[in-house]
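# Sequence first, then the predicted structure, then my questions.
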Amino acid sequence: MQIQPQHASYASIRRAAAQAEELGVDILFNWDHFYPLYGDPDGLHYECWTMLGAWAEATSRVEIGALVTCNSYRNPELLADMARTVDHISDGRLILGIGAGWFEKDYDEYGYEFGTPGSRLADLAQALPRIESRWAKLNPPPTRKIPVLIGGGGEKKTLRLVAQHADVWHSFGDAETVERKLGILRQHCADVGRDAGEIEVSAGVDGASDPAVAGAAMVAKGVSLLTLNAGGPDYDLEPLKRWLAWRDEQNA
């Protein structure tokens, strides 16, 4: 479940996170932006990693992470240390979701160089090994090998980074798009000498759709992590209940 930290008080966000965990979600995501992505562009909004630290204390079972962290906003070594710290606070429940970044308003308002899609992907390519290297140097080290989730569907560069560094690939699009891009990812894995089966495939789904149709279509293409989203001010978790019931039927 992605709880979008926009247009809501933090108290509402905290309640939604607690309710989602109680309902039985596997992972709670937020996102890494400084402004709402839709609705009032200057509406209520909260910062990603501060919130993840709070969620690490406020939850006890679910894994937590950003879908996804913008690589541009933090030095890679700092991000590695932040992730390691939240990993410890949560007793090993952090997933590091990361991507190259795309929301120009964030960059402009907070003084980051927006660059080009190519330059942002080049920065991500440089950052990922630096994050991995810093984890190996930290004292104490992470409690586990922190799973790295990379979000994006660029076929030449992003999917190659997924093949090289990711434990989870978060894809965008319908089941047919995921299937086609998964074929490209498998070729990148072959090129770098990695078993594509080591990478979990993740995708967003529309909570209003029928899970027996939309969910089953994704699973048939190889997706095993399905993520719904909810936004403020009122976080409607009724669709989540239907999807969780369907999940539990499949896993029975």
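Noted; the coordinates are in hand.
# from here on, contacts and neighbour counts on C-alpha atoms
OK.
# need the strands for the stretch 1-150 of the chain, in chain order.
For the stretch 1-150 of the chain, the strands defined by DSSP state E, counting those that start in this stretch cover 2-4, 27-30, 63-66, 69-70, 94-99, 148-151.
# how about those strands in CSV, adding mean neighbour count and distance to V178?
CSV is the format used below for these (neighbours: other C-alpha atoms under 10 Å; distance: least, C-alpha to C-alpha, whole Å):
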stretch, mean neighbour count, distance to V178
strand 2-4, 23, 19
strand 27-30, 25, 21
strand 63-66, 26, 21
strand 69-70, 23, 21
strand 94-99, 26, 18
strand 148-151, 25, 13
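# Dump these into TSV; add distance to C189 as well.
Converted to TSV, these look like this (distance: least, C-alpha to C-alpha, whole Å):
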stretch	distance to C189
strand 2-4	28
strand 27-30	26
strand 63-66	25
strand 69-70	23
strand 94-99	19
strand 148-151	14
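# quick one, which of those is nearest to D108?
Ranking these by their distance to D108 (criterion: C-alpha to C-alpha) puts strand 69-70 first, at 14.0 Å.
# For the closest one, enumerate the helices and strands it packs against.
strand 94-99 (3 or more C-alpha pairs under 8 Å, 6 or more residues apart in numbering; DSSP states H and E).
# From the contact counts, what lies against the strand it packs on?
With contacts defined as 3+ C-alpha pairs under 8 Å, 6+ apart, the packing partners of strand 94-99 are strand 63-66, strand 69-70, helix 76-89, strand 148-151.
# picking that back up, between the strands of the stretch 1-150 of the chain, which one is closest to Q126.
Evaluated with C-alpha to C-alpha, the strands of the stretch 1-150 of the chain place strand 94-99 nearest to Q126, the distance being 12.3 Å.
# now the closest one against helix 76-89, angle please.
Orientation check (axes from the mean of the first three to the mean of the last three C-alpha atoms, to 10 degrees): strand 94-99 against helix 76-89 gives 150 degrees.
# wait, what's in contact with F172?
By C-alpha atoms under 8 Å, 6 or more residues apart in numbering, the residues touching F172 are 152-153, 178, 203-204.
# separation between it and Y110?
Using C-alpha to C-alpha, to the nearest Å, F172 is found at 27 Å from Y110.
# what's the closest non-adjacent residue to the residue nearest to the spatial centre of the chain?
Centroid check for the chain by C-alpha atoms, centre = their mean gives L67 as the closest residue, at 2.5 Å. Leaving aside its chain neighbours, L67 sits nearest to W31 (5.0 Å; criterion: C-alpha to C-alpha, 6 or more residues apart in numbering).
# Mind jotting down where the helices sit in the chain?
Secondary structure of the chain by DSSP state H: the helices cover 10-23, 48-58, 76-89, 104-110, 117-137, 158-165, 175-192, 216-220, 238-251.
# and of these, who's closest to S209?
Using C-alpha to C-alpha, the helices of the chain put helix 238-251 closest to S209, at 8.7 Å.
# quick one on the thing from earlier: could you dump the helices of the chain to TSV with mean neighbour count?
Shown next, in TSV, are those (neighbours: other C-alpha atoms under 10 Å):
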stretch	mean neighbour count
helix 10-23	17
helix 48-58	18
helix 76-89	21
helix 104-110	14
helix 117-137	16
helix 158-165	22
helix 175-192	17
helix 216-220	16
helix 238-251	14
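# Presented hereafter is structure B, for comparison with structure A:
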Amino acid sequence: MLTDTPVRLGVQLKPQHVTYPQLRDAVRHLEDLGVDILFNWDHFFPLSGDPDGLHFESWTMLGAWAEQTERVEFGALVNCNSYRNADLQADMARTIDHISARGGEGRFIFGTGSGWFERDYDEYGYEFGTPGTRLDDLAQGLARIEARWAVLNPAPTRKIPVMIGGGGEQKTLRLVARHADIWHSFVRPDGLAHKLDVIERWAEKEGRDTSGLVISNELERRDESVADALYDGGTRMFTLGFGGPDYDYDLVQSWLRWRDAKNGVGRR
């Protein structure tokens, strides 16, 4: 697994209980602070608080972020494969990749997963199925997405990084071994080595080299001792769930200082 790269901090702006101008301002401020990546999530209703509160859709927001931002990478943490045709997902990702390019490569990260929030499915008319059928659909979708990227004109500006979220050992981690550039999870430090061993064993069966896989994990409601242990286990991308409208930018700055200390960089 890739451990010789700098630590990066991604902030997941929760697209709930805020107005879009508040989200837009938060994007601008977080980029100015120096975060590396911005994420939203791909749902249609709030995941906490008032279940019928304010909420915004993921992909249209990502298109706006592609135009608004200049430096940060960005994406969904994570896209739901069930909600859109796989070839359409590939085309949307390629287009956002181009929108975000500033005379060079794009900055879009294609984070994806199989879906889990039943209300989304029920109210928007998607078949919920079972965890197994949704994972099977994700496996088929990822193959179609990669095939579509190979024939789109124009092609993506770079190999769009694929981030897969989840920790299931029989299906999800096999998909990580087969497709992912980034693996994201909420696995605790004491469970990380086992999960990485599972990925490596699947990678051997898939005939794929995963030595460049970036390990990602979550910081929300965790302290530096946990982050240190995740770092020692090989994690190099850290995400922070971040809700408004009363955004706590001091919290982000504290994690930026931690990131910079790990990278041997002074921060004022």
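Thanks, I have it. These numbers come from a predicted model, not from an experiment.
# thinking again about what came up before, settle this for me: the residue nearest to the centre of structure 1 is touching G151, isn't it.
Yes. With contact defined as C-alpha atoms under 8 Å, L67 of structure 1 and G151 form a contacting pair (7.5 Å).
# Spit out the residues that contact these two alike.
Common contacts of L67 of structure 1 and G151, defined by C-alpha under 8 Å, 6+ apart, comprise 97-98.
# ok, G34 of structure 2 to Q253 of structure 2 distance?
In terms of C-alpha to C-alpha, G34 of structure 2 sits 9 Å off from Q253 of structure 2.
# per the alignment, the residue nearest to the centre of structure 1 corresponds to what in structure 2?
Using TM-score structural alignment, the partner of L67 of structure 1 in structure 2 is L77.
# Then E47 of structure 1?
Mapped onto structure 2 by TM-score structural alignment, E47 of structure 1 lines up with E57.
# Excluding residues flanking it in the chain, which one is nearest its match?
F44 is the one closest to E57 of structure 2 (C-alpha to C-alpha, 6+ apart), at 6.1 Å.
# coming back round to it: output the helices of structure 1 in TSV; the columns should cover distance to Q4 of structure 1.
Formatted as TSV, those follow (distance: least, C-alpha to C-alpha, whole Å):
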stretch	distance to Q4 of structure 1
helix 10-23	8
helix 48-58	10
helix 76-89	19
helix 104-110	16
helix 117-137	23
helix 158-165	24
helix 175-192	23
helix 216-220	23
helix 238-251	14
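# Can you tell me which of the ones you listed is nearest to L228 of structure 1?
Of all the helices of structure 1, helix 238-251 sits nearest to L228 of structure 1, with 7.1 Å by C-alpha to C-alpha.
# residues in structure 2 matched by that closest one, start to end?
The alignment places helix 238-251 of structure 1 over residues 250-263 of structure 2 (TM-score structural alignment).
# and the matching stretch, how far out from the chain's middle?
Its chain's C-alpha centre and that of stretch 250-263 of structure 2 lie 19 Å apart, by C-alpha atoms, centre = their mean, to the nearest Å.
# cool, and stretch 185-195 of structure 1?
How far stretch 185-195 of structure 1 lies from its chain's middle: 22 Å, per C-alpha atoms, centre = their mean.
# In structure 2, which residues correspond to it?
Aligning stretch 185-195 of structure 1 against structure 2 (TM-score structural alignment) gives residues 199-209.
# Name the residues that touch that stretch?
Contacts of stretch 199-209 of structure 2 (C-alpha under 8 Å, 6+ apart): 173-174, 176-178, 210.
# and if we set it to 7 Å?
Residues from elsewhere that reach stretch 199-209 of structure 2 (C-alpha atoms under 7 Å, 6 or more residues apart in numbering): 173-174, 177-178, 210.
# so the residue nearest to L67 of structure 1 touches Q4, yeah?
Yes. Assessed by C-alpha atoms under 7 Å, W31 of structure 1 is found in contact with Q4 at 6.4 Å.
# related to what we said a few turns ago, right, so of the helices of structure 1, which gets closest to D40 of structure 1?
Counting by C-alpha to C-alpha, D40 of structure 1 lies closest to helix 104-110 out of these; the figure is 13.5 Å.
# which bit of structure 2 covers that closest one?
Counting by TM-score structural alignment, helix 104-110 of structure 1 falls onto residues 118-124 of structure 2.
# Now the matching stretch on structure 1. Mean distance?
Overlaying structure 1 shows stretch 118-124 of structure 2 at a mean distance of 0.3 Å from the equivalent residues (mean C-alpha distance after the TM-score superposition for structure 1).
# In CSV, list the helices and strands packed on strand 94-99 of structure 1 along with distance to I95 of structure 1.
Shown next, in CSV, are those (distance: least, C-alpha to C-alpha, whole Å):
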stretch, distance to I95 of structure 1
strand 63-66, 5
strand 69-70, 11
helix 76-89, 8
strand 148-151, 6
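# L77 of structure 2 versus the spatially closest residue to L54 of structure 2 that is not a sequence neighbour, what's the distance?
Closest residue to L54 of structure 2 apart from its sequence neighbours, by C-alpha to C-alpha, 6+ apart: H17 at 4.6 Å. According to C-alpha to C-alpha, H17 of structure 2 and L77 of structure 2 sit 18 Å apart.
# same check, this time on D136 of structure 2
Computed as C-alpha to C-alpha, the D136 of structure 2 to L77 of structure 2 distance reads 20 Å.
# can you check A229 of structure 2 too?
Distance from A229 of structure 2 to L77 of structure 2, counting by C-alpha to C-alpha: 22 Å.
# Kindly report the same for F238 of structure 2.
Distance from F238 of structure 2 to L77 of structure 2, by C-alpha to C-alpha: 12 Å.
# now V18 of structure 2
Distance of V18 of structure 2 to L77 of structure 2, given as C-alpha to C-alpha: 18 Å.
# Likewise for A203 of structure 2?
23 Å.
# Which residues are in contact with the aligned partner of K171 of structure 2 in structure 1?
Under the alignment by TM-score structural alignment, K171 of structure 2 pairs with K157 in structure 1. Listed by C-alpha under 7 Å, 6+ apart, the contact set of K157 of structure 1 is empty.
# Enumerate every residue touching A100 of structure 1.
Residues near A100 of structure 1 by C-alpha under 7 Å, 6+ apart: 70-72, 120-121, 124.
# Please disregard the earlier target; I meant R144 of structure 1.
Taking C-alpha under 7 Å, 6+ apart, we find R144 of structure 1 in contact with G92.
# corresponding residue for it in structure 2?
R144 of structure 1 maps onto R158 in structure 2, by TM-score structural alignment.
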